[in-house]
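1. predicted structure and sequence below. I'll ask about it afterward.
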Amino acid sequence: MQITPSPSAPPAQQREQALRDVAQKLEATFLSEMLKSAGLGKTPEGFGGGSGEDQFASFLRDEHAKAIAARGGIGLAETLFNALKGRADD
């Protein structure tokens, strides 16, 4: 869940929230690839849903990754945020 600061929020707060959103999206993308490597969304051999299931498995995997990242994930988003914020402050 993304929290969007109000337009009347100070620019520094808006920038910080934008950096947090970007960091969370990057973590979700990383987690999606990790879940793919782990086999999440892979069609079972005998009871698969066919080509339709194969085509839409990535959407389910992406949503799982976004949910994991939104709930704290593996801490990658926080590390990325701190690095981005440090670069923005320079």
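-> Perfect, thanks for sending it. Numbering: from 1, shown residues only.
2. contacts and neighbour counts: CA atoms only from here.
-> OK.
3. what's near enough to touch the residue nearest the centre of the chain?
-> Centroid check for the chain by C-alpha atoms, centre = their mean gives Ala28 as the closest residue, at 2.0 Å. Counting by C-alpha atoms under 8 Å, 6 or more residues apart in numbering, Ala28 touches 62, 65-66, 68-69.
4. take this one as well and set it beside the first:
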Amino acid sequence: MDIQPTTLPPPTRHDQLMAKAKDLEAAFLAEMLSHSGLGEMQGAFGGGQGEAQFTSFLRQEQAKLVVQQGGLGLAEMIFNSMVKAEDGNA
């Protein structure tokens, strides 16, 4: 039995722009989550310096999940702006 590897077509320019727009939305959300204090431990059970270092990774992943589930709609607006700028209509 000979198994042929499947090759995916390369992403289109719009796919690339949407991926970047989603990355920007996730970065924005992660920053907003960090300023909200969400997930910070208080009192005797705080993790100290180790917690502070790894909490940012958790916030980044939470933000990515929010964007995957639809996000705030920022990615769509960013994408539309990038398409207009690329087409010279900005």
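-> Happy to help now that I have it. Because the structure is predicted, anything quoted here is derived from the model rather than measured.
5. and the TM-score between them?
-> Remark: TM-score between the superposed chains equals 0.81 [TM-score structural alignment, normalised by the length of structure 1]; 81 aligned residues with a C-alpha RMSD of 1.5 Å.
6. how about the residue nearest to the centre of structure 1, what's its match in structure 2?
-> Aligned by TM-score structural alignment, Ala28 of structure 1 pairs with Ala26 of structure 2.
7. next one: its match from Gly73 of structure 2, what distance?
-> According to C-alpha to C-alpha, to the nearest Å, Ala26 of structure 2 and Gly73 of structure 2 sit 11 Å apart.
8. sorry, back to before: which of the residues in the helix or strand the residue nearest to the centre of structure 1 falls within are buried?
-> Following DSSP states H and E, one finds Ala28 of structure 1 within helix 11-38. Residues of helix 11-38 of structure 1 classed as buried: 14, 16-33, 35-36 (neighbour count, 16 or more other C-alpha atoms under 10 Å).
9. show me the helices in structure 2, by range?
-> 13-36, 48-68, 74-87 (DSSP state H).
10. average offset of the last one relative to structure 1?
-> On superposition with structure 1, the average gap between helix 74-87 of structure 2 and its aligned counterparts reaches 0.8 Å (mean C-alpha distance after the TM-score superposition for structure 1).
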